[in-house]
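K.L.:
here is a sequence with its predicted model. Questions after.
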Amino acid sequence: DGTGTPSSEEYKGLPENPFKLAKDERFSTFSADVDTASYSNIRRFLNEGRLPPPEAVRIEELLNYFDYVWREPAGAEPIALSSESAASPWSSGRVLLALGLRTRTVSAANLPPANLVFLVDTSGSMSDPDKLPLVKRAFSLLTETLRPQDRVSLVAYAGSAGLVLPPTPGTEKGKILAALEALESGGSTAGGQGIVLAYDTALQNFRKGGNNRVILATDGDFNVGLSSESELVKLIESYRNRGVFLSVLGFGTGNYKDAKMEALADKGNGNFAYIDSVEEARKVLIEEMGATLLTAAKDVKLQVEFDPAVVKSWRLIGYENRILSKEDFTDDKKDAGEMGAGHRVTALYEIEPVSPSPGAGLGILRVRYKRPDQDQSAQLDLARGAAGDSDRRAEFISLAEKASALKLSRPGLPTGRRRPERREPDVSTTGRAGLRGRPVSGTSAGRRPAGPSP
């Protein structure tokens, strides 16, 4: 049927979120997610003439790949909240509610000094052209943007891990590029050992007030020493509260371990992207450098409180592996997602209103976050009015329909969704510019002291 997963690729699928009755469960709580790996990985499958396995499709990552021009923060808060609504594409009378978060964009010139550790998998599985050779190209692009105040170290791991390049200033680009070019693949994959050495190197050269980050480039196929997802996650968690963040870049096909890499980025206070081309490397590491490399807010959680007098039922589209309990929202010890400078988060709900034309507010969006150097959350609130026409309507509907079509082989579609004819969606030709919405005036978000939800 054109759908296929190479035998050693690994994904972790979850059932789609069901509709819930607002009278029984009016709160929806989940972690922010800025990862985009699912989109570019899906593009890889489509470019190969195959449909991706349903488990590879994370709808929120398709949505968050594109810029809908959500408004940026105007005040002191690092996050601005917005919302839009439109008619649901699946059922007459239902509403598609879009919630948008955006952090302030920081130009590359204004980023704080960087202490970066390139952690490169040089095992035998990385020999393919779309693996180590592409890793070298990607990191070379980033190297060309380094400033005098930036420092880069290079750690490589195969059967064992080693420091290939000690901390080197951005003025010595030739030295960094030569170290990258000299990397060769071969041997088994001691990923855990490499992670330890990379974090220790970052901590030994820690820049207070700077951007301290490990950037891991791998296919995720760890097979020596600490190699299971649970072991690696536990290792990452032991480092994440020491001020060093993690970005994970996935490469290659055949033995690509998507689930493992997503878990590492999630638990390492970082982000996860899949690099399938030089163009994608340029997008992630150059065009979106601030978002990829500089954390603006950490432990970002969203909670929507629906009004049962207005909303009969609701379902969150995507974010299945980011769901939190109502109590987690106010628990500052509960880990959640990070947002980099200029990052956007978009979340969609399909809502069945009590009345065909709701005249009151659908609910309230609350967002809690911590600043990168703080441990106590602040909170933002946004009241959402009744549904109306949205300038971004075509964008949300187009991506939601395409992403849902890609997941059709998963049983148990939510009640009321129309099952379209199975065919390959034209996701790969959806351009970034073609999904840019016109700026609109969003409802303003007011900040109040952090406190428990009603």
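P.N.:
Noted; the coordinates are in hand.
K.L.:
make it CA atoms for all contacts and neighbour counts henceforth
P.N.:
Fine.
K.L.:
counting by contacts, list what the longest strand along the chain packs against.
P.N.:
Counting by DSSP state E, the longest strand found in the chain is strand 295-306. Applying 3 or more CA pairs under 8 Å, 6 or more residues apart in numbering; DSSP states H and E, we find strand 295-306 packed against strand 27-31, strand 337-340, strand 363-370.
K.L.:
go again with 10 Å.
P.N.:
strand 27-31, strand 79-87, strand 95-103, strand 211-218, strand 311-317, strand 337-340, strand 363-370, strand 378-384 (3 or more CA pairs under 10 Å, 6 or more residues apart in numbering; DSSP states H and E).
K.L.:
let's bring in a second one:
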Amino acid sequence: MFTKSTALAAVALLCFFAACNQGGRHMSTDNVAIKDVTLTTTDTTMVAESNKLDEAKPELPINTEDYDNIIENRFLSPLKKPLSTFSIDVDEASYSNVRRYLQEGSLPPAGAVRIEEMINYFDYDYEAPKGNEPFSVFTEIASCPWNTKHQLVHIGLKGKEIPTDNLPASNFVFLIDVSGSMVEPNKLPLVQESLKMLVDQLREKDKVAIVVYASNSGLVLPSTNGSNKAKIKEAINNLQAGGSTAGEREFY
């Protein structure tokens, strides 16, 4: 079983345009002097206003996390809607993410709390399917703790386990972001630890290659057999975060 573990740059452009209407072609010296004073005053005002805007402009955090809003399903009468559908993909990152927020002393954003991922985080020791069945189904029903008029249904699926020895050879190519925004412990260092866990499960016939990108991109590990775990881990340990994200441009 392989263990899986997934920068935003904001650029603000502020332009000032000054227009100055010019009078007739024949002007006196006094008029020219007055216009010069007016231009100088306007420039000074523009600089002052620009400084105020720069001071008022909030600093954007380096680490920006965005979460989609979660819209809860409304209750439907089974007499009118007897069928329900649900996804069987297994995601479990929300549990670790919520735990990180709590350990840092803050409440997680509502969009970061995904109940199905928190439930899937745990192992339930379901019995494997028998015969040619691709998966087995387990259900439980209980009263809802916060509303006794409702009931909760727990549905568990156990897929058929395929021995890894019977799997064909795998050829992995990892594209890793090593820009400066990945320096935090829960980013590139976490990716490195996860990759090393995967390396421990590689077979001799499996192969791994690593490509990185930041300000520039490049190959840090050519395709390497899974038996050469020391070489693969050395390449992983040598990854360092720095520079901007490839393709990013700044405007002034």
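P.N.:
Yep, that arrived. Just so it is clear, the structure is predicted and the values come from calculations on it, not from any experiment.
K.L.:
hmm, back to that, reformat the helices and strands packed on strand 295-306 of the first structure as TSV; add mean neighbour count and distance to residue 146 of the first structure.
P.N.:
As requested, these are exported to TSV (neighbours: other CA atoms under 10 Å; distance: least, CA to CA, whole Å):
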stretch	mean neighbour count	distance to residue 146 of the first structure
strand 27-31	22	32
strand 79-87	24	27
strand 95-103	23	23
strand 211-218	26	13
strand 311-317	22	39
strand 337-340	28	18
strand 363-370	23	28
strand 378-384	20	33
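K.L.:
turn those into JSON lines, columns for distance to residue 292 of the first structure.
P.N.:
Shown next, in JSON lines, are these (distance: least, CA to CA, whole Å):
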{"stretch": "strand 27-31", "distance to residue 292 of the first structure": "18"}
{"stretch": "strand 79-87", "distance to residue 292 of the first structure": "16"}
{"stretch": "strand 95-103", "distance to residue 292 of the first structure": "12"}
{"stretch": "strand 211-218", "distance to residue 292 of the first structure": "10"}
{"stretch": "strand 311-317", "distance to residue 292 of the first structure": "24"}
{"stretch": "strand 337-340", "distance to residue 292 of the first structure": "6"}
{"stretch": "strand 363-370", "distance to residue 292 of the first structure": "18"}
{"stretch": "strand 378-384", "distance to residue 292 of the first structure": "23"}
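K.L.:
what range does the longest strand of the first structure cover in the second structure?
P.N.:
Aligned using TM-score structural alignment, strand 295-306 of the first structure spans no residues in the second structure.
K.L.:
quick one: that strand to strand 211-218, angle?
P.N.:
If you take axes from the mean of the first three to the mean of the last three CA atoms, to 10 degrees, strand 295-306 of the first structure sits at 80 degrees to strand 211-218.
K.L.:
what's the angle from strand 295-306 of the first structure to strand 27-31?
P.N.:
160 degrees.
K.L.:
how about the residue in the second structure that residue 40 of the first structure lines up against, what does it touch?
P.N.:
Structural correspondence for residue 40 of the first structure with respect to the second structure (TM-score structural alignment): residue 96. Residue 96 of the second structure is in contact with 102, 117, 118, 121, counting by CA atoms under 10 Å, 6 or more residues apart in numbering.
K.L.:
doesn't residue 102 make contact with residue 347 of the first structure?
P.N.:
No: judged on CA atoms under 10 Å, residue 347 of the first structure makes no contact with residue 102 at a distance of 11.9 Å.
K.L.:
any idea which helix or strand carries the match of residue 40 of the first structure?
P.N.:
Assessed by DSSP states H and E, residue 96 of the second structure sits inside helix 93-103.
K.L.:
mind listing what's buried in that helix?
P.N.:
If you call a residue buried by 16 or more other CA atoms under 10 Å, then helix 93-103 of the second structure has these buried ones: 93, 94, 95, 97, 98.
K.L.:
wait, which of these is closest to residue 174 of the second structure?
P.N.:
Here the nearest of the buried residues of helix 93-103 of the second structure to residue 174 of the second structure, counting by CA to CA, is residue 93; it sits at 19.8 Å.
K.L.:
now the nearest residue to that closest one once chain neighbours are set aside, what's its secondary structure?
P.N.:
Ranked by CA to CA, 6 or more residues apart in numbering and with sequence neighbours excluded, the top spatial neighbour of residue 93 of the second structure is residue 117, at 6.4 Å. Three-state call for residue 117 of the second structure (DSSP: H, G, I helix; E, B strand; the rest coil): helix.
K.L.:
residue 117 of the second structure matches what in the first structure?
P.N.:
Residue 117 of the second structure maps onto residue 61 in the first structure, by TM-score structural alignment.
K.L.:
for residue 35 of the first structure, see how far away its match is.
P.N.:
Look at residue 61 of the first structure and residue 35 of the first structure: by CA to CA, to the nearest Å, they are 6 Å apart.
K.L.:
these two: which has the busier surroundings?
P.N.:
residue 35 (29 against 23; other CA atoms under 10 Å).
K.L.:
what sits against the more buried one?
P.N.:
Here residue 35 of the first structure is in contact with 58, 60-62, 64-65, 247-248, 262, 265-266, 270-274, 292, 337-339, 343, 345 (CA under 10 Å, 6+ apart).
K.L.:
ok, those residues in the second structure: which stay?
P.N.:
Contacts conserved in the second structure for these, using both residues aligned by TM-score structural alignment, their matches' CA atoms under 10 Å: 58, 60, 61, 62, 64, 65.
K.L.:
residues in contact with the last one?
P.N.:
What it means is residue 65 of the first structure. By CA under 10 Å, 6+ apart, the residues touching residue 65 of the first structure are 34-40, 273, 343-346, 432.
K.L.:
try it again at 7 Å.
P.N.:
Contacts for residue 65 of the first structure were tallied using CA atoms under 7 Å, 6 or more residues apart in numbering; they are 36, 39.
K.L.:
cool, residue 62 of the first structure as well?
P.N.:
Residue 62 of the first structure is in contact with 36, 38, 39, counting by CA under 7 Å, 6+ apart.
K.L.:
could you dump the residues you listed into CSV with distance to residue 52 of the first structure added?
P.N.:
Formatted as CSV, the contacts of residue 62 of the first structure follow (distance: CA to CA, whole Å):
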residue, distance to residue 52 of the first structure
36, 15
38, 10
39, 11
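K.L.:
which of the residues you listed lies closest to residue 145 of the first structure?
P.N.:
residue 36 (22.4 Å).
K.L.:
just checking, that closest one touches residue 265?
P.N.:
No: judged on CA atoms under 7 Å, residue 36 of the first structure makes no contact with residue 265 at a distance of 11.8 Å.
K.L.:
and the residue mapped onto residue 184 of the second structure from the first structure, how many neighbours?
P.N.:
Applying TM-score structural alignment, one finds that residue 184 of the second structure aligns to residue 128 in the first structure. Residues contacting residue 128 of the first structure under the criterion other CA under 10 Å number 14.
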